[in-house]
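Colleague: Structure for the following, please:
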Amino acid sequence: MQKRILIVFLLTSVCACQDSNKNLVSINGLTMGTSYTIQVVPNENELDKSKIHKNIEKILIDINQTMSTYINDSELSLFNQSKFTGWQVLSEDLFRVIAHGNQISSVSNGAFDMTIAPLVNVWGFGANMSNRVIPSNSVIQSIKQHTGYKKIKVDRMTQRISKSDPIVTIDLSGIAKGFAVDKIAQYLNELDITNYLVEIGGELRGKGRNAEQQLWQIGIEQANPLERSVQRIVSLENMAMATSGDYRNYFESGGTHYSHTINPVTGKPIKHSLAAVTVLHSSAMHADALATAFMVLGTEKSLILANEINVALYMIIKTNEGFEERYNKYFKPFLTNHVY
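Modeller: Okay, here's the model as predicted:
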């Protein structure tokens, strides 16, 4: 799902190299259908860049082999292929991500739903994006019979999950990148690296300071599909950041705008004025899933939920005059004074 709209201004070449700034090491590559960049400001000890790059690649390969729906024999694919409706024991990582996604589904009243890939596909936003035909209500309702987060049960005591419908499937595209960011951050922490920025497909997590000994500065993109420019600058201090929006990935038919963000309740693209959201949290996985949920909920419901669960939320909202921004008290401390 191509939902990330964040300007990060990071290197994109597939390499592990020393930046022109002697105090910054950049490691770049491809994963999960997108790119990743890790920036590290070394401590006094010399870094083995090649070894770190190799270990990061292994972490990402393992996550893909566990959670990708594009790998036929991944652990998740095998679960989806199975018609067994009893309890199934999962690996620690897969269980953790599904259990957390299930928690976000519950908190958001189903706005985040890991089972809606068939709905995403029927609207032409899945793997075959060239086949975009408006599905009939009967087709949507037929698919919805086999979706819904409540069809997935989680047993945290025994690390097992079950599905009440043998046809239901799970897709982790709305949470797996965030988990991968957290996993790499955990690895860097284990190396006692205190200053880094991890980014995968627009999901970020920063710790410490950049090469200029300043907080990591991240740009939030303006909600303008015709150009890329910065709306706001966020200073990340030991925090993760996820952004979701609907103004780039959409199609129009018969004069109607169809967003790639599908409301799991209606089975149809969202129809409200919220154009983009940015979420800050200590966990990239948590922020990732909530960003999707907030895009489904819309402005007012998102603001209410974010305040209830003490999450930093920033929103760009479409108006008749253009766009306006809203953010809650938890987000305000991370904004720089400069507005573009």
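Colleague: Going by C-alpha atoms from here, please, whenever you check contacts or count neighbours.
Modeller: Noted.
Colleague: I'd say residue 181 and residue 201 touch.
Modeller: No: counting by CA atoms under 8 Å, residue 181 stays clear of residue 201, with 9.8 Å between them.
Colleague: Which one's more surrounded, those two?
Modeller: Set side by side, residue 181 and residue 201 give different neighbour counts by other CA atoms under 10 Å, the larger being at residue 181 (27 against 23).
Colleague: which residues are contacting the host helix or strand of the more buried one?
Modeller: In this assignment (DSSP states H and E), residue 181 forms part of helix 176-190. Counting contacts by CA atoms under 8 Å, 6 or more residues apart in numbering, the residues outside helix 176-190 that touch it are 32, 56, 59-60, 63, 67, 97, 194, 198-201, 203-205, 242, 283-288.
Colleague: And this one, please, so the two structures can be compared:
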Amino acid sequence: MSSITVLAPLHRRLLSILLLGALALLGGCTPDNTAQELQGRTMGTHYSIKFFGHPDGLEIGELQARIDARLERVNDLMSTYRPDSELSRFNASESDDWFPVSSELATLVALAERISLFSIGAFDVTVGPAVNLWGFGPGQPPEQLPSDEQLAEVRERIGFPRLEYRLDPPALRKEKPGVYVDLSGIAKGHGVDQVAAVLEAAGVTDYLAEVGGELRASGTKPDGSPWRIAIERPETGAREVYHVVTLHDSAMATSGDYRNFYTRDGKLYSHTINPITARPVTHTLASVSVIAADCAQADALATALLVLGPEAGFALAETHDIAAFFVVREDDGYSDRATSRFVALSAE
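Modeller: Now for the predicted structure:
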């Protein structure tokens, strides 16, 4: 019997993998045929890893310690919730000189900048001032909605050309003191990739690694079957399977508007902020799932396509051969649309 993992969307709240069914554990199976699982907390959410085989020369506890240490490093570099993280110290700096950072942070910002250019600013890590203004950053939701004057002020500090990166020696530079970087649209995916790196360095090649709903799969199950992933139905308070795909040596991330939000006067305000308007998106696109070679790229692309919406997002993804699955709200439920690349990959 196969197992299906539900892919939850990107959000700050605690997420978990919904496992439907179970692995058939037959009498006399060797340990290599038994799934081993590791779970823990990171980035304000949970991580979960399922793998087969044995780490090279490592006890399971030591493997988990290495994973925890790697994820802790990601937090120490990129969290906006830790005032002493490398990113928080850069955000607090009022200098427009080059700010030395780790190679890991500079490389991730470089990827973010490339996706910003590709999406014409729909994905933009300098959106942080608007994220904070609307109450989706380290603070609490505001008692009153932001005014037009406040929005105009933060828009002056948003725009990926206001942030520069340098890889050698690694450093970041801001155009003006108020530029604030928020990597929440890419950091969990990067965390998944870091977990994958630890597993592969330990000789583990058949695994499914998840952080906060973003996943990366490698290899197969002992019977040769692929990892099967279920995209969640985009409804608040529900954990239902909407669509199932198979994942082959790749990553998948989902961005949605139905987990992290609040309401004011009966209107929903999502954590997905359009960097151009500095306002939460208002279109009917409920979620986007993207399959890519690595999870950081899938994470950022899913965010960009969600910001762009059901028409512009799909057009961009289809034109550039991105594997993406769109779920759109309709008056009588949902409709969905998959790019040609997504259909091809999920059917393999």
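Colleague: Overlay the chains and give the TM-score.
Modeller: Once the chains are laid over each other, their TM-score by TM-score structural alignment, normalised by the length of the first structure reads 0.89; 329 aligned residues with a CA RMSD of 2.4 Å.
Colleague: residue closest to the middle of the first structure?
Modeller: Nearest to the mean C-alpha position of the first structure, by CA atoms, centre = their mean, lies residue 288 at 3.6 Å.
Colleague: average distance between the helix or strand it falls within and the second structure?
Modeller: Element membership of residue 288 of the first structure, judged by DSSP H and E, is helix 284-297. In the superposition with the second structure, the average deviation recorded for helix 284-297 of the first structure is 0.6 Å (mean CA distance after the TM-score superposition for the first structure).
Colleague: what stretch of the second structure does that helix fall on?
Modeller: Counting by TM-score structural alignment, helix 284-297 of the first structure lines up with residues 295-308 of the second structure.
Colleague: chain center to that stretch: distance?
Modeller: 8 Å (CA atoms, centre = their mean, to the nearest Å).
Colleague: Can you measure across stretch 268-281 of the second structure, start residue to end residue?
Modeller: Between the opening and closing residues of stretch 268-281 of the second structure we find a distance of 10 Å, counting by CA to CA, to the nearest Å.
Colleague: Would you indicate which residues of that stretch are buried?
Modeller: Neighbour counts using 16 or more other CA atoms under 10 Å place 269, 270, 271, 272, 273, 274, 275, 276, 278, 279, 280, 281 of stretch 268-281 of the second structure among the buried residues.
Colleague: Onto which residues of the first structure does that stretch map?
Modeller: Counterpart in the first structure of stretch 268-281 of the second structure, with TM-score structural alignment as the criterion, is residues 257-270.
Colleague: Give me the residues contacting the matching stretch.
Modeller: The list of residues contacting stretch 257-270 of the first structure from outside it, by CA under 8 Å, 6+ apart, reads 3, 110-113, 116, 119-120, 125, 140-141, 144, 148, 246-247, 249-252, 271, 292, 295-296.
Colleague: quick revisit: return the members of the contacts of helix 176-190 of the first structure classed as buried.
Modeller: In these, burial by neighbour count holds for 32, 56, 60, 63, 67, 97, 194, 198-201, 203-205, 242, 283-288, counting by 16+ other CA under 10 Å.
Colleague: residue ranges for the helices of the stretch 1-150 of the second structure, please.
Modeller: If you assign secondary structure with DSSP state H, counting those that start in this stretch, the helices in the stretch 1-150 of the second structure sit at 60-78, 86-92, 103-118, 128-133, 148-155.
Colleague: Pick the most buried one from those.
Modeller: By mean neighbour count, with neighbours taken as mean count of other CA atoms under 10 Å, helix 128-133 ranks first of the helices of the stretch 1-150 of the second structure at a mean of 24.
Colleague: Could you name the helices and strands sitting against that one?
Modeller: Counting contacts by 3 or more CA pairs under 8 Å, 6 or more residues apart in numbering; DSSP states H and E, helix 128-133 of the second structure packs against helix 148-155.
Colleague: Mean deviation, the helix it packs on versus the first structure?
Modeller: Taken over the aligned residues, the distance from helix 148-155 of the second structure to the first structure averages 1.0 Å (mean CA distance after the TM-score superposition for the first structure).
Colleague: how about residue 40 of the second structure, what's its match in the first structure?
Modeller: The alignment partner of residue 40 of the second structure in the first structure, by TM-score structural alignment, is residue 29.
Colleague: ok, its match to residue 204 of the first structure distance?
Modeller: If you measure residue 29 of the first structure against residue 204 of the first structure using CA to CA, the figure is 15 Å.
Colleague: Next: residue 143 of the first structure.
Modeller: Taking CA to CA as the criterion, residue 143 of the first structure is separated from residue 204 of the first structure by 34 Å.
Colleague: Check residue 330 of the first structure too.
Modeller: Separation of residue 330 of the first structure from residue 204 of the first structure (CA to CA): 18 Å.
Colleague: tell me the contacts of the nearest residue to residue 43 of the second structure once chain neighbours are set aside?
Modeller: With CA to CA, 6 or more residues apart in numbering as the measure, residue 75 is the residue that lies nearest to residue 43 of the second structure, at 6.6 Å, once sequence neighbours are left out. Listed by CA under 8 Å, 6+ apart, the contact partners of residue 75 of the second structure are 42, 43, 82, 85.
Colleague: Of these, which is the nearest to residue 226 of the second structure?
Modeller: Ranked by distance to residue 226 of the second structure (CA to CA), those are led by residue 42 at 26.8 Å.
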